[in-house]
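A.B. asks: Got a predicted structure here, sequence first:
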Amino acid sequence: MRRLLLAGLIAFAVLPAAAETAPALDLETIMANPDWVGHAVENPYWSVDGRSLYYSLKRDGSQVHDLYRVDPASGTGSKLDPAAMAQAEGPAVYDRAHQHAAYLMHGDVFLVDLASGRRVQVTRSAQPEASPQFSADGRALQFRDGNNWYVYDLASGVTAPAAVLKFTDDPQAKTPDTLEQQQLGLFKELRENKHDKDAEHADQQALAAADPTRAPLPFYLGDKQQLVDTELSPNGRWMLVVTAPAHHDDGRVPHVIHYVSESGYTEDEDARTYVGRNDPAPQSVLLLDLSTHKQYPLATDKLPGIKDDPLKAIRDKTIAALEKAGKDDDAKALKAPDVRSVTLYSMDAGSASIAWSEDGRNVALEFIAVDSKDRWIASVDFSQHALVSQHRLHNDAWINWTYNDFGWLKDGRTLWYLSEESGYSQLYSKPLDGSAKALTQGKFEVSQPQLSNDGQWFYLRTNQVAPYSYDVYRVPAAGGALSRVTQYGGMDQFALSPDGSQLAVLHSSAYVLSQLAVQSAQGGTPRELTNTMKPGFTAHAWIQPKIVQVPSSHGAGVIYAKYYGPANETDALSSRPAVLFVHGAGYLQDVSESATYYQHEQLFNNLLVQQGYVVLDLDYRASQGYGSAWRTAIYRQMGHPELEDLLDGKAWLVKNHGVDPKRVGIYGGSYGGFMTEIALLRAPGEFAAGAAQRPPADWVTYNHGYTANILNDPQLDPEAYRISSPITYAENLRDPLLINHGLIDDNVLASDSLRLYERFVELHKQNFWLSLYPLERHEFEHADSWYDEYRRIDELFQTWVKPNAAH
């Protein structure tokens, strides 16, 4: 079995009950505040001693999350009140000898002696600290406040800054100009003053070098750069400083307008810049030697392929067109750089991707080319103060946003990393002076790698059984067989216990939000620890979506999809209506055995089936979980392969479920809204009506981080933007289109929908509507807005898609 739902969860398992026995659904119920459904268990972690588990849970009627503690052995647990919170722990880190642990709680750092259990509060400050780590010798605890690192000495209890960074020029290093030299030559008092200053500066340097009780002297890094990130070595010898140009121009910023505000006045706020207004600021790295107080730039111009131009063919074509049009200045601006700019890959926590070995003797950095075609993992040769490339990953389309994890084995000289070089995310290891070795192999995705504390095992999340089925597997760190540990199919997240013997597992299913279980790290029967679903929700006989395989007519193989239909297919109409739901984000997987991100839409799909429709939800090309070729099929042609897949889904419904090809609707939000517009405008007549929520209508107004990866810069690749944007095809509108958009959406700006609406007006189109929501951003948060939005979608489909609709 893929799920072992024990007694605690059997009560709310979804049963294949007949549709006629279920209470009738209505929009008021399914679009109500989702508190009525239940809450997902979030962010589980082990206590310092490994005897308890903590997790958070959203509070009913509030966005506040409460902290819970549960005994994994007995299953007993409780919500922590303020008094209990004062004694709670955060996720812990341990020293190499496993004598001490440290954690963050309410933004402060705490230290625990594991033998005695004694707890010491290291900081009590208004600003939050972060990133606690122990020194390599275990004698100090390091942590950061913003980008400032501090070192707490365990023996003395003294805290000191690891380094002091000043982004100005060193006043003592300034060379006197001609006028200053003249002044010093003329005036004795000025010469003596300067001599005194120089002597005092030299004395301070000598005292700082000889006296470890003093704060370190500052590093003067100049005013041409601004600080991005810092990372301190566990041995305290080195610091890496990531910088960007101080006065980089990101481009003009559009505004979000608040028409309904507390003040009663119209208010505006800055949004993100448009793609191509200016490339992201290139980043540089400085290596600081804290013992000798010297700094060294780590040049990236020797990284393999850094001087290549992967966009040469596109660049040459665009430049030639601009020169032919007499736009010589624009053509010159597109000239390829001699060396491509890079940034450090940004981790989920927002810090740069820098990984130190536990002993602090080695470090690796992960760079991404600004054009997104290459990823490099490089170590540092400390004797030469230079980068040494360890791995290059190239993709003609773009490097993935995910599957970029990396780190060190316990020997401190062997890297591990994820790479899509085989076509799928797999785990590799590589000694600094050796060849890479694949630890996993196959046509499945590997993510969430966690190395056990003893360094013997990697625990992973993979979909080896089927693209839609995820579980925890493990593989020996030295290489060997990949073995399955959990048996859920809908495993979402896991955390290894401090001693490596147990796994805390979050798992979910179609109508069960993430729940917490614990089991042996070697496998076996889990103990279910939570049941946070609400009885009023679980009592309903929800339709279990069937995972089906839709054949591609365009050589893409199989398109996985979720099918929602009546319990008794033999009672179905011979010519029934259907709806395609299109998931958002583009790169997202909605066809899986886990709970869907789209709770409202899944319940709406149930309502549609009750009303006589069948519904299909496809993981079209661009979706996550199917390898890099599936992901990058949309490169320079967003909306084209995906539309082919949606049309194949429609054809499958017609062939296999008696669907009337003239009675098929389509809806979705964000990228799903974009695809709804594309479907109606690039394939007019294929869909009876469409509803697009918060849709990008013109990719030139979206952000750089997402869009430039797929379509390059609009100045360089204007054709890719033209063929990928719904507004290009506005003249093709002939089928009813409803657009819903939050007015204060700061992700996909409402101006996208307003611009497309105006285009329809000028083209004298009919049957298009725009509904605006003054208090909603990209993700709607208010039940009234959800209800109104889906009431309009329901009415659209009832009018234009149902078999008895009047056209």
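C.D. replies: Yep, that arrived.

A.B. asks: hey, let's count contacts and neighbours off CA atoms from now on
C.D. replies: Noted.

A.B. asks: Which residue, other than its chain neighbours, is closest to Ser520?
C.D. replies: Gln502 (4.5 Å; Cα to Cα, 6 or more residues apart in numbering).

A.B. asks: any idea how far Asp371 is from Thr707?
C.D. replies: 11 Å (Cα to Cα, to the nearest Å).

A.B. asks: right, I mislabeled it, should have said Asn463
C.D. replies: From Asn463 to Asp371 the distance is 30 Å (Cα to Cα).

A.B. asks: ok, the two, which is more surrounded?
C.D. replies: Asn463 (24 against 21; other Cα atoms under 10 Å).

A.B. asks: Please compare the first structure with the one that follows:
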Amino acid sequence: MRLFTLLVLLCCSGNPLMAQSPTVEALTAYPFPSELRASATGNRVVLAINQQGRRNLYAAEGPSFVLRKLTAYDADFGDEITGVQLSADGKWVVFVKGGDHGAYNGSTPRNPASLPAPPKVQVWSVPFEGGAPVLLGDGDEPAIAPGDDRVAFLRDGQVWISPIGGSEKPEPLFYARGENGSLQWSPDGRSLAFVSARGDHSFIGVYHGDDRRVQWIVPAFAYDSSPSWSPDGKRLAFVRRNSSGGLPDSILAPVKNPWSIWTADVAGGVGSRVWQSPQTPQGAVPTTHGGTNLRWAGKNRITFVSYHDGWPHLYSIPETGGAALLLTPGDFMVEHITLSPDKMWLLASANTGPDGDDIDRRHLIRVPVDQPAMEVLTPGTGIETFPTVTGDGAHVVFFSATATRPTLPAIVDWPGTGKAARLLGEALIPDALKNAAQVVPKRVEFKAPDGETVYGQLFEPKGGAAKKPAIVFIHGGPQRQMLLGWHYGDYYANTYALNQYLVSRGFVVLAVNYRLGIGYGYDFHKPLFAGRYGASEYQDIKAAGEWLAALPQVDASRIGVYGGSYGGYLTALALGKDSDLFAAGVDIHGVHNYIGRIPPVSAEPAPDAERAIALARDASPVSYVGTWRSPVLLIHGDHDGNVDFQQSIDLVRRLQQHDVPHETLVIPDETHHWMLYKHQVLVDQAVADFLEKHLIEQKNQ
């Protein structure tokens, strides 16, 4: 445990804000829970918790639900724990160690600790009651067969099988061309549905264990995905989209990507379409958590998420087809969706509730699968996410945070008892973090130049100078939303901690939720001429800086900016286009050059290809190096699976050629997500030190 440092009163500096300022180590010492699972029967649950890089499994069982450490991985090698599964009877936990599952290819081995042995991504199992983990084999994305002691998993795009206890070596289950995935066992465990992705098309397949054959379900010139078994195991529902091809369409027009729900009788192989999304941009496949979230529920209903009314909402249809019933009407979004064990209820987290600020929070909701009778289960000022119902249907387990307490697992009796939720594992929060001073951010709104409303959370220090330096924080994604509390995503829990640290150093911090982000409806999420095709969202970043500059408590000459990933891209754009407004910035693994990423003009070009290329040039930070004057710190790990390291190499060279003041921090073998805790602390401290040097120390000299 890292010690919380109580700084002595700095009478010589004259800055009361430094009197009890927490360290970066104290604020980033939060335990981060993930991978919450419940057994299909009984009341057993398991989850993964990352404690400053020490990633382990924890188990709990009713009625006490006391957290118990299940594994003993007490060194930080930066190897993830993902793919956690709990057998139906609750006797076995299966999980994956290694990889970077926030990257485009999560199964790629990563080695952020620069260990001399080659890294691996492997499937393991461990008894729920405790014991040494057992290696099942190299692979990823495990799926435990119901009612049986077998685990299917993926290796090099093929499906393998292993006894859950590792009593025999794994072996290939079958061969199917393409990259196979989305493994879904039938309720009786005798058949396995999967998706075979083949580049420009994909099929739904079913492997039948009784006669060891692969069956293709209604194959077509299409992308088929998201197989879901009917409760009786006789039918499959799946999503179908158009395959690529056809006459080149406009690049800049709103994208229309309609999709449909199909069902098929597995024995007969006959299928039919039971629902079609509208032929509108809003009718495209949702790009929020879980996509369509297709599930074959109870009461002969199929449930899913669609954006076609302007918000990502839950819908259901009869399994035989018909009009979609909107289950969650209102101006809010749903995500983290699950189905109760009896398949009669949908649970989710949503940015809605009785408080006007709930649009910048998450609360748990539940709704019957066949009627729009939604309830908000956890009103208040907290952040509640990832609900999971225990197999006996008696409890809801979820993740809970507040503005000043990081995320912890929590449990509440199935709604109706009136009992309050209780936290699990409070002792995992170090005293240094419990005692660290934190501020409660305030929700704010302001206007961009084109009249679009921009949203944000304002963090303000108490006391100090009348005119304070300020920071605009830009989240990544861009399909994310910063909240009025500790975030449910690990990358953004870290930036929330960093924003609290910056406040402790005397900065006013504005976390800006710019267009392209989630939480504020389709038009905000999918604006025209955004990203590489015009960067219309940059208006929101500039507006955030100008809004800060107009605050009476802010020194308009000392406004900085920082962000990672897409936030790094917008940081670079801000410094290149508006050095007069943004006096310094930190660009963390951002994209800097969209030129060349646009479909080229060819013998059969898109009608607006040339304009798209011109807009990409205007949207690229490298186009503004000539007007870039503010100092910048560039940070990048060179095994980044999300943004090419070359993007920063190219920008650094251009900054050198134009004599732009810059510093760099390169972390060999590290990924996009700071897998090693010491690297996370290194990066956070570097961000704070650079901004403090250029916006506070130079002012005081």
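C.D. replies: All right, it came through fine. It should be emphasised that the depicted structure is a prediction, and the values quoted were computed from it without experimental measurement.

A.B. asks: if I pick the residue nearest to Ser520 of the first structure, what's in contact with it?
C.D. replies: Leu496, Val518, Gln519, Ser520, Ala521, Gln522 (Cα atoms under 8 Å, 6 or more residues apart in numbering).

A.B. asks: So what does it match up with in the second structure?
C.D. replies: In the second structure, the residue equivalent to Gln502 of the first structure is His395, according to TM-score structural alignment.

A.B. asks: roughly how far apart are that match and Ala48 of the second structure?
C.D. replies: Distance from His395 of the second structure to Ala48 of the second structure, by Cα to Cα: 19 Å.

A.B. asks: repeat for Pro631 of the second structure
C.D. replies: Distance from Pro631 of the second structure to Ala48 of the second structure, by Cα to Cα: 40 Å.

A.B. asks: can you map out the helices along the stretch 551-700 of the first structure?
C.D. replies: Ranges of helices in the stretch 551-700 of the first structure, per DSSP state H, counting those that start in this stretch, are 599-610, 628-632, 640-657, 671-682.

A.B. asks: circling back: between Pro631 and Ala48 of the second structure, which is the more surrounded one?
C.D. replies: Neighbour tally, Pro631 of the second structure and Ala48, criterion other Cα under 10 Å: the higher count belongs to Ala48, 26 against 21.

A.B. asks: what span of the second structure lines up against the top helix by length along the first structure?
C.D. replies: Longest helix in the first structure, counting residues (DSSP state H): helix 188-210. Counting by TM-score structural alignment, helix 188-210 of the first structure falls onto no part of the second structure.

A.B. asks: who's in contact with Gly425 of the second structure?
C.D. replies: Here Gly425 of the second structure is in contact with Val66, Leu67, Leu408, Pro409 (Cα under 8 Å, 6+ apart).

A.B. asks: Buried residues in stretch 671-686 of the first structure, which are they?
C.D. replies: 671-683, 685-686 (16 or more other Cα atoms under 10 Å).

A.B. asks: Grab the nearest non-local neighbour of Glu445 of the first structure.
C.D. replies: Looking at Glu445 of the first structure with Cα to Cα, 6+ apart, the closest residue is Ser425, at 4.9 Å.

A.B. asks: Please apply the same query to Leu236 of the second structure.
C.D. replies: Trp229 (4.6 Å).

A.B. asks: That neighbour -> the first structure?
C.D. replies: Checking TM-score structural alignment: Trp229 of the second structure goes with Trp356.

A.B. asks: Confirm for me that that match is in contact with Gly236.
C.D. replies: No - using Cα atoms under 8 Å, Trp356 of the first structure is not in contact with Gly236; the gap is 11.3 Å.
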